[in-house]
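Engineer: Provide a 3D model corresponding to the input given below.
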Amino acid sequence: HTMLLISVCLPVFQYDWFAWVPNSPSTMRKPPPTQKGQVDMKYIMESLPDRGRASWHLGAVWALSQFQDEELFLGVYPDNYFTDQPALEATKTFREKLVEVTNIIKSRNEKLKLPYWYLSPDRIPNSVAI
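Structural biologist: As a prediction, this is how the structure comes out:
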């Protein structure tokens, strides 16, 4: 489920999750344990990527998490591929629902010390361009 969520909201969520290298190390220097109870902090630290690889990982994650200058967000379709009335109505309804969800998230965030923007439609790119 985590990977599906990450792929849906890549830029919004990616850096916050992947910048902490132990959450998703780009490589491991030791094999995974084969039995429970074999791992201690020393083994974990020796397994995580070295500084060079971790720095490369952070740079790549940072670059991939940036929005483009002219980013199109969820529900924004500059080209009119559909002209029939049912499709236009469905698009209008979809956009209205996205505004409702965005407003709910904004309202909830007003009460939080640390706002939670993940999956807010106004911060989810319309597509992934890597």
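Engineer: drop to CA atoms for contacts and neighbour counts, all remaining ones
Structural biologist: OK.
Engineer: show me what the longest helix anywhere in the chain packs onto, helices and strands only.
Structural biologist: The longest helix of the chain (DSSP state H) is helix 85-109. Packed against helix 85-109 by the contact rule (3 or more C-alpha pairs under 8 Å, 6 or more residues apart in numbering; DSSP states H and E) you find no helix or strand.
Engineer: okay, buried residues for that helix please.
Structural biologist: Going by neighbour count (16 or more other C-alpha atoms under 10 Å), the buried part of helix 85-109 is 91, 95, 98-99, 101-102, 105.
Engineer: could you also give me the structure for this next sequence, so I can compare it with the first?
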Amino acid sequence: YQKRYPVRWHLKEIHGYEAEKITYNYENVQRQVGNESFTQSVYLKSISDNYNSTVQFNYEKKFLEEYQEPILNDGDGNLKLSSTFGQYLKNIIITTRVNIQTIEFKYQLQNQIRQLVALSQLEDTDQDPILAFSYKDYD
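Structural biologist: Reported below is the predicted structural model:
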């Protein structure tokens, strides 16, 4: 008989002095194996405060070539729990009382690895990214 147990903790709330509060919300991806299920991965979905400001995190599915699904049973039939992150961060939407800002993450695939190459602000009239990244090949 197998039993579920926590292997990670995720921050839920922070409280300040003057009743300030920051709340973290997550999305759990469940995986079914036989009659049992487990949390395969956890994604931060949003951060909000009691002043109606939010940061929303949006993800897209990775290509199957980018990650390997874990083998879930050992030789004795026990579940082997392995985190698999099948999504990548696509954009962040920052909402305040006076502004909405979208930061888009741009990637390139190199040897089946997703590499961050640029951050762009969608509301910006300048088409150049706000940050750009490059990588060196090491053989």
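Engineer: TM-score of the superposition?
Structural biologist: TM-score of the superposed chains, computed with TM-score structural alignment, normalised by the length of structure 1, equals 0.25; 55 aligned residues with a C-alpha RMSD of 4.2 Å.
Engineer: same list, the buried residues of helix 85-109 of structure 1, but as a markdown table with distance to Tyr43 of structure 1 please.
Structural biologist: Conversion of the buried residues of helix 85-109 of structure 1 to a markdown table gives the following (distance: C-alpha to C-alpha, whole Å):
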| residue | distance to Tyr43 of structure 1 |
| --- | --- |
| Thr91 | 53 |
| Arg95 | 50 |
| Leu98 | 46 |
| Val99 | 48 |
| Val101 | 45 |
| Thr102 | 44 |
| Ile105 | 41 |
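Engineer: now the two most distant members of these.
Structural biologist: Thr91 and Ile105 (21.1 Å; C-alpha to C-alpha).
Engineer: may I see the buried residues of stretch 24-37 of structure 2?
Structural biologist: For stretch 24-37 of structure 2, the neighbour count (16+ other C-alpha under 10 Å) marks 24-25 as buried.
Engineer: and the contacts of it?
Structural biologist: With contact meaning C-alpha atoms under 8 Å, 6 or more residues apart in numbering, stretch 24-37 of structure 2 is reached by 11-13, 38-48, 72.
Engineer: now list the buried members of those.
Structural biologist: 38-48.
Engineer: secondary structure and distance to Ile94 of structure 2 for these - can I get that in CSV?
Structural biologist: CSV is the format used below for those (DSSP: H, G, I helix; E, B strand; the rest coil; distance: C-alpha to C-alpha, whole Å):
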residue, secondary structure, distance to Ile94 of structure 2
Phe38, strand, 31
Thr39, strand, 28
Gln40, strand, 27
Ser41, strand, 24
Val42, strand, 21
Tyr43, strand, 17
Leu44, strand, 14
Lys45, strand, 12
Ser46, strand, 10
Ile47, strand, 9
Ser48, strand, 10
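Engineer: tabulate those residues (CSV), appending distance to Lys61 of structure 2.
Structural biologist: Output for those, formatted as CSV (distance: C-alpha to C-alpha, whole Å):
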residue, distance to Lys61 of structure 2
Phe38, 19
Thr39, 17
Gln40, 14
Ser41, 13
Val42, 14
Tyr43, 12
Leu44, 15
Lys45, 14
Ser46, 18
Ile47, 21
Ser48, 24
